[in-house]
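Novice: below is the sequence, then the predicted model.
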Amino acid sequence: MTAKTAKTHEDRRTQAGRKPAPRERDFVTLGIAFAAIILFVGTAGVVLPDLIKAWTGKEASPDTALTNALLLNIALILLGWQRYKALSDELDTRRASEEEARRLADLDHLTGCHNRRSFTTALGDLLNDLERREQALAAIAVDLDNFKQVNDLHGHQAGDEVLRTTAARIQRLLPDGGILARLGGDEFVCVVPYHPQVPDRVDQLATRMIEQVARPVPYGDSPVDVTMSIGIASSTQIEDMRHGTTSAQKLMHKADIAMYHAKKQGKNRFYWFEPPMENELRFRNELEAGIRKGIANGEFRPYYEQQVDLESGKLVGFEMLARWESPEMGVVGPDIFIPIAEEIGVIGEMSEALIARAFEDAKEWDSQLTLAVNISPVQMRDPWFAQKLLKLLVRHNFPANRLDIEITESCLHENVGMVRSMISSLRNQGVGVSLDDFGTGYSSLSQLRSLPFDRLKIDRTFISELKQEEHGEKLVDAILAMSDGLKLPVTAEGIENEVVLEALKRMGKMKGQGYHYGRPEPAGLVLERLSRQDLLAKDKLDNVTEVDFTAQGSKRAG
């Protein structure tokens, strides 16, 4: 049964079971009134002449029963007409209320523009009529950038004002025939007619929309700044436009895909839909599902990169790096899954599981070897992060002085006060804190002096330039001079060959890491490396010795 057929059957059942409508009851009342009028005419034709003669004294009074019947007819006529008029007024009022309710059901209560349901229906009707015209329709999906921060920083009333202002600004820019709708939250969509041979008109409209919406929104003493990302899809990209709301949903979906692509490319811009975007989004959705499933199945594993004292060449610790050992895709690097895990809100759960496993792995190393762990900026927004990390240390009985967490410079700009509090809490328990990727962000000297860091890590981009560019060495020298002034030791990452290593050795004492010492390894290969260097934990060495002794005794017994 099709949806249309089902709706027809439902309408019939509703009509069969409903009470008579006011209009039907009005006709009954009106019929009674007309019957009373007809009876009045018949009665009056007999009674009135006799009444007139009786009043003039020519004849005696007419029959009392007929007179009473005449008066009753008059009363029925008056009552019936009054009742009919009252019901008609009630019907008009109810009809007006229903029309107003229907109109409000089709509008967004906050902005006054269409809502999702009414817009989809209207777009479907436009697509059905489009085949008889030479025009095309462009669906424009709009999403405000970082709108959650507006609510968080200024309050929801400010957010509502931004939405109303945004809708008004877009509405003023739409050409004749354009329709605007708010789909929910900070998502808008509009449709505009255009000639397929002149798509530049739509480009110009999108550009003006971005410019107008980016103007500060007045609110109290602090205007609110907001930008938006736009995705555009054309009706020419729909194979069949005769399916009403189904075709409308397909067109809106393509515009949504283009809008998400605009966000991924940096926000505050627009893109037209292209078929590869759909494949990219499908792959992205598969990655999201795979990441959630991988966390539940323990597919994310810690790998370890060596950290070496450059002067002595001695191994001093490892940095934990996440790898996804996916059954479908093989070993996936963090540059693929970490940004997605941050966006979908699972980075905290993933990181805590990896850190817990790393603690258990590192307990098998020599107690002098340290463990460095990268912390996502998203985790640093959690006010309970420090407590969660300290609980993990206690649960796994891992010494705090062997742990070094690494945070990036971007963490310092969101909430310096909270970051300072977290760093202080961790350092008070003996955990080391390093500033990672130093030189690529916007850290100021005042921040470095006020935040209690234990170490700086020079970003690999500066280290890689040592092998060929003279100014690269000057930059590293400047960073080292600053670290000396702040009394902060340094780790250089990205050492890939002997030339870079020798250049760093000449610059002073520091730790280093990079592919020159080997690629990141899983826990099993790390244990083999440490066993060869006699750097396993004492109880691990005792177990190994006992196994070796037992094996040798078995050979002698044999």
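Specialist: Good, I have the coordinates.
Novice: C-alpha from now on. contacts and neighbour counts both.
Specialist: Fine.
Novice: now the helix or strand containing Lys250: buried residues?
Specialist: In this structure, Lys250 sits in helix 245-264 according to DSSP states H and E. Neighbour-count burial for helix 245-264 flags 245-263 (criterion: 16 or more other Cα atoms under 10 Å).
Novice: wait, Ala141 sits on Ile230?
Specialist: Yes - at 5.6 Å, Ala141 counts as touching Ile230 under the criterion of Cα atoms under 8 Å.
Novice: mutual contacts of these two, please.
Specialist: Common neighbours of Ala141 and Ile230, using Cα atoms under 8 Å, 6 or more residues apart in numbering, are Met259.
Novice: tell me where the stretch 151-300 of the chain has helices.
Specialist: In the stretch 151-300 of the chain, the segments counted as helices under DSSP state H, counting those that start in this stretch are 156-173, 200-213, 245-264, 275-297.
Novice: in a strand, Arg519, correct?
Specialist: No - per DSSP: H, G, I helix; E, B strand; the rest coil, Arg519 lies outside any strand segment and is coil.
Novice: and it, how close does it get to Glu319?
Specialist: For Arg519, the distance to Glu319 (Cα to Cα, to the nearest Å) stands at 11 Å.
Novice: anything in contact with each of the two?
Specialist: Glu305.
Novice: between the two, who's got more neighbours?
Specialist: Applying other Cα atoms under 10 Å to Arg519 and Glu319 shows that Glu319 carries more neighbours, namely 23 against 13.
Novice: touching the strand or helix carrying the more buried one from outside, list them.
Specialist: If you go by DSSP H and E, Glu319 is part of strand 315-326. Here strand 315-326 makes contact (Cα under 8 Å, 6+ apart) with 294, 299-309, 330-334, 337, 354, 358, 368-374, 520.
Novice: cool, and stretch 336-356?
Specialist: By Cα under 8 Å, 6+ apart, stretch 336-356 touches 287-288, 291-292, 295, 300-302, 322, 324, 373, 375-376, 378-379, 389, 392, 396.
Novice: buried members of these into PyMOL, please.
Specialist: Remark: buried members of these, expressed as a PyMOL selection using 16+ other Cα under 10 Å:
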select buried, resi 287+288+291+295+300+301+302+322+324+373+375+376+379+389+392
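Novice: distance of Ile210 from Gly231?
Specialist: Distance from Ile210 to Gly231, by Cα to Cα: 12 Å.
Novice: also Val547?
Specialist: For Val547, the distance to Gly231 - Cα to Cα - is 65 Å.
Novice: cool, Val142 as well?
Specialist: 7 Å.
Novice: can you pull out the strands in the stretch 1-150 of the chain?
Specialist: 136-144 (DSSP state E, counting those that start in this stretch).
Novice: now do the stretch 301-450 of the chain
Specialist: So, for the stretch 301-450 of the chain - with DSSP E, counting those that start in this stretch - the strands run 315-326, 330-332, 370-374, 403-408, 432-438.
Novice: next up, a structure to set beside the first:
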Amino acid sequence: MTSANIKSVGRAVIQLFRVPSDNPDLMRAQFDAFLKQIPLLYFILISNTIAVAYTFVPLAPAWLTLIVPSVLSALAALRTFWWLRQRHLVRSDADILRNLRVTNWLVAPISLGFVTWSFLLYPYGDVFAKGQVAFYMAVTVIGCIFSLMHLRSAALISTLLVNIPYVVFFFLTGEPTLKAIAINTLLVSGAMVTVLFIYYRDFADLVASRKSLLVKQAETEALSDENFRLANLDPLTELPNRRRFFTDLARTFSDAKREGNRLAVGIIDLDGFKPVNDIYGHTVGDRILIDAAGRIREVCEGFGPQHVQYARLGGDEFGLLIVGNPTDDDLLELGQKIGDRIRLPYAVDPINTALSCSIGFAAFPQIASSAEALYECADYSLYHAKRHLRGQAVIFSKELEVEIRSRSVIEGLLRTCDFDVEMDLVFQPIVDAVSEHTVGFEALARWRNPALGWVSPADFVPAAERIGLIRPMTHALLKRALVAARNWPDALRLSFNLSAHDICAAEGILSLIAIVERSGFPASRIDFEITETAVTFDFVRAQQSIATLKAMGCGVSLDDFGTGYSSLSHVHKLPLNKIKIDRSFVADINENAASLKIIKSLTSLCDDMEIASVAEGVETYAQLETMRRLGCQFIQGYYFARPMPESAIADYLRTERQRNSCLVAPKAGA
């Protein structure tokens, strides 16, 4: 037998002991059968256990005859009560699968519990009592097999965990009668397992045939209006659901194509809903969704002269179909009205909160030649809005079409990219704001592709995250950055950027630690920079990863602070060394009073938390002076130096030393 055949057989055997999850109809039929048979199973266990325990009361210790059987019987009674309650509940397929798996998992400890109790009881009995134990175990396992027949995996687990110890135990007693009983039980169990496989196969076939019959009946019979409405209605918001939306999209697209009319698709995504849902729970989240859905309905029904169809696509996402030759101005007006209504406060106990929404539109015939492509274009418009124009409406355009094609090209070329050959690093100095001495360099990735030339990190880093290549790219670049940093003076630090995928997986952090340790570069001279977005991606995991990096001696900086969505409470919970103030606030600090106030608040926050502050994007002396006045400790930007290749660092440091020596040299004649 080949290795492949052995693996195939192994997988098949493993599947015998698992609950199949690929057939919802079979799962539901198994669950319904269990509702009738599980009480019988536990009745057999409880009654037989009480009978055996009663026999052994004068023979065995009280803990074996009273306490243990009472605990086992109570557990069986609780499970019986739980199953009886399920008869009047409506369960989803996911709930049914979870409950069947729980049953499958509980079979092992329950079976082992009763078997262990029987074996502990056996030595205290006389000949008749010992025979009763043997009879108890044989009859009980047979009853269990029959009761569990609809869940083959559970029946097999129970058979193996009871029969194998049973047969071995009684066969080793040396008593001919017990050996005969053990062999007989083994043969009967084998026959029952055969019957079990045949019965389970026939049961599955019966369910499949019943499903096939129902499907045929559904094809030949017209659905009632009420059934059709329920099948196409979102039960939470009572808006048309995703199924209805795409049915209407296909129909309206065909009509628009045939009649030459303009049709638009819109996708709405609520900004800020996920944090509210995570913090306050799904009950509050559901009430906000209901309220938001009602607002969208009111705007759409009052918008004319175009007809607007609306639906809930899932989660906090809603869909729009705009027919009646809408213009771009009509779409933007609709988006503005929906956005204004969504931004109104939500008074939902125990909170009073506000949200916004981003909307993506795409219009036929200007864009797309199919209903599916039109929806994808609207979805990309939404993606663009959330990334660049959060809280606004964006209409798919030729520029976005070029962008989406470029995105696909970049993703394709990244998959074949040799990171060691095509990827490069440049280093930008980080300078002490007062002394103007360089304290370290930030490593920045650059990609020169043979076909595309230089590709911006703003394009290839998100692409690498989308297609799952960010971690191997991070590893390759970190190794090169550490090699370069080994040639620097001991006082200089290396700053290196990590993505959410690097810090939100345990194996990601472990691999980074291994790279640092193998490099020989001191961990105490490394600052890993993490964005606010990465922190909020999975705060608990990010917190654990940051603590791990700190434990090995690395510094941790929060990058682009002020542009993300992490709360101050999150920042206080992270063991940070630095906060990097985003360049968007620095650029107009001397012209925009709001930017000045924001940076002043951020530097004060850093002082209070005893965290260093780093200003990015400082390009003029006026900006430098303002940052010094506000108490910012470190500066990074074109005023001191642009990012440079590794080969230029030595000359840069030499020039800096010469400049500083001139500044402190004594005047002539002094």
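Specialist: Thanks, I have the structure now. What you are looking at is a predicted structure, and each value in this text was computed from that prediction instead of being measured.
Novice: longest helix of structure 2?
Specialist: helix 176-220 (DSSP state H).
Novice: helices and strands around that one, which ones?
Specialist: helix 24-56, helix 127-147, helix 152-172 (3 or more Cα pairs under 8 Å, 6 or more residues apart in numbering; DSSP states H and E).
Novice: run the last query once more with 6 Å
Specialist: helix 152-172 (3 or more Cα pairs under 6 Å, 6 or more residues apart in numbering; DSSP states H and E).
Novice: now the angle between helix 127-147 and the helix it packs on, please.
Specialist: 160 degrees (axes from the mean of the first three to the mean of the last three Cα atoms, to 10 degrees).
Novice: would you check the span in structure 1 matched by helix 152-172 of structure 2?
Specialist: Alignment note (TM-score structural alignment): helix 152-172 of structure 2 is unmatched in structure 1.
Novice: how about that helix: buried residues?
Specialist: Quick answer for helix 152-172 of structure 2 (16+ other Cα under 10 Å): 152-159, 161-163, 166-167, 170-171.
Novice: go on, stretch 310-329 of structure 1?
Specialist: Neighbour count says stretch 310-329 of structure 1 has 310-311, 315-326 buried, by 16+ other Cα under 10 Å.
Novice: next: stretch 435-450 of structure 1.
Specialist: Those would be 435-439, 443, 448, for stretch 435-450 of structure 1 by 16+ other Cα under 10 Å.
Novice: in the residues you listed, find the pair that's most separated.
Specialist: Farthest pair in those (Cα to Cα) is Asp437 and Leu448. Separation: 13.7 Å.
Novice: follow-up on the earlier one: distance from the longest helix of structure 2 to the middle of the chain?
Specialist: Relative to its chain's centre, helix 176-220 of structure 2 lies at 39 Å (Cα atoms, centre = their mean, to the nearest Å).
Novice: and stretch 452-462 of structure 1, by the same measure?
Specialist: 32 Å.
Novice: can you tell me what sits against that stretch?
Specialist: 433-438, 472, 488-494 (Cα atoms under 6 Å, 6 or more residues apart in numbering).
Novice: give me that answer again for 8 Å
Specialist: By Cα under 8 Å, 6+ apart, stretch 452-462 of structure 1 touches 420, 423-424, 432-440, 472, 475-476, 479, 483, 488-495.
Novice: out of those, which sit inside helices?
Specialist: Using DSSP H, these in helices are 420, 423-424, 472, 475-476, 479, 483.
Novice: which one of those sits closest to Leu403 of structure 1?
Specialist: Checking those one by one against Leu403 of structure 1 (Cα to Cα), the nearest turns out to be Ile423, at 13.0 Å.
Novice: pull the contacting residues for the closest one.
Specialist: 386, 433, 451-453.
Novice: can you rerun that using 10 Å?
Specialist: 386, 405, 407, 431-434, 451-453 (Cα atoms under 10 Å, 6 or more residues apart in numbering).
Novice: from these, which is closest to Glu90 of structure 1?
Specialist: Of these, the one sitting nearest to Glu90 of structure 1 (Cα to Cα) turns out to be Ala386, at 67.1 Å.
Novice: the closest one contacts Met380, correct?
Specialist: Yes - with contact defined as Cα atoms under 10 Å, Ala386 of structure 1 reaches Met380; the gap is 8.7 Å.
Novice: overlap in contacts of the two?
Specialist: Common neighbours of Ala386 of structure 1 and Met380 (Cα under 10 Å, 6+ apart) are 419, 422.
Novice: what's the closest non-adjacent residue to Arg446 of structure 2?
Specialist: Asp424 (5.1 Å; Cα to Cα, 6 or more residues apart in numbering).
Novice: residue in structure 1 matching that neighbour?
Specialist: Using TM-score structural alignment, Asp424 of structure 2 lines up with Arg301 in structure 1.
Novice: and the gap between its match and Lys538 of structure 1?
Specialist: In terms of Cα to Cα, Arg301 of structure 1 sits 25 Å off from Lys538 of structure 1.
Novice: do the same with Asp404 of structure 1
Specialist: For Asp404 of structure 1 relative to Lys538 of structure 1 (Cα to Cα), the value is 22 Å.
Novice: quick one, which of these two is more surrounded?
Specialist: Legend: neighbour count by other Cα under 10 Å for Asp404 of structure 1 and Lys538, higher for Asp404 (23 against 14).
Novice: just give me the match in structure 2 for the more buried one.
Specialist: Using TM-score structural alignment, Asp404 of structure 1 pairs with Asp527 in structure 2.
Novice: isn't its match up against Asn497?
Specialist: Yes - counting by Cα under 10 Å, Asp527 of structure 2 does reach Asn497; the two are 8.6 Å apart.
Novice: residues bridging contact with the two, i.e. touching both?
Specialist: Contacts common to Asp527 of structure 2 and Asn497, judged by Cα under 10 Å, 6+ apart, are 442, 556-557.
Novice: mind checking how far the equivalent of Arg446 of structure 2 over in structure 1 is from Ile336 of structure 1?
Specialist: In structure 1, Arg446 of structure 2 lines up with Arg323, judged by TM-score structural alignment. Distance, Arg323 of structure 1 to Ile336 of structure 1, by Cα to Cα: 10 Å.
Novice: cool, and Glu24 of structure 1?
Specialist: Taken as Cα to Cα, the span from Glu24 of structure 1 to Ile336 of structure 1 is 68 Å.
Novice: just Glu349 of structure 1 next, same as before
Specialist: 17 Å.
Novice: any figure for the gap between the residue lying closest to Leu331 of structure 2 once chain neighbours are set aside and Val535 of structure 2?
Specialist: Distances taken as Cα to Cα, 6+ apart put Phe361 closest to Leu331 of structure 2, at 7.4 Å, once the chain neighbours are dropped. Note on Phe361 of structure 2: its distance to Val535 of structure 2, by Cα to Cα, is 30 Å.
Novice: thanks again, I'm all set now.
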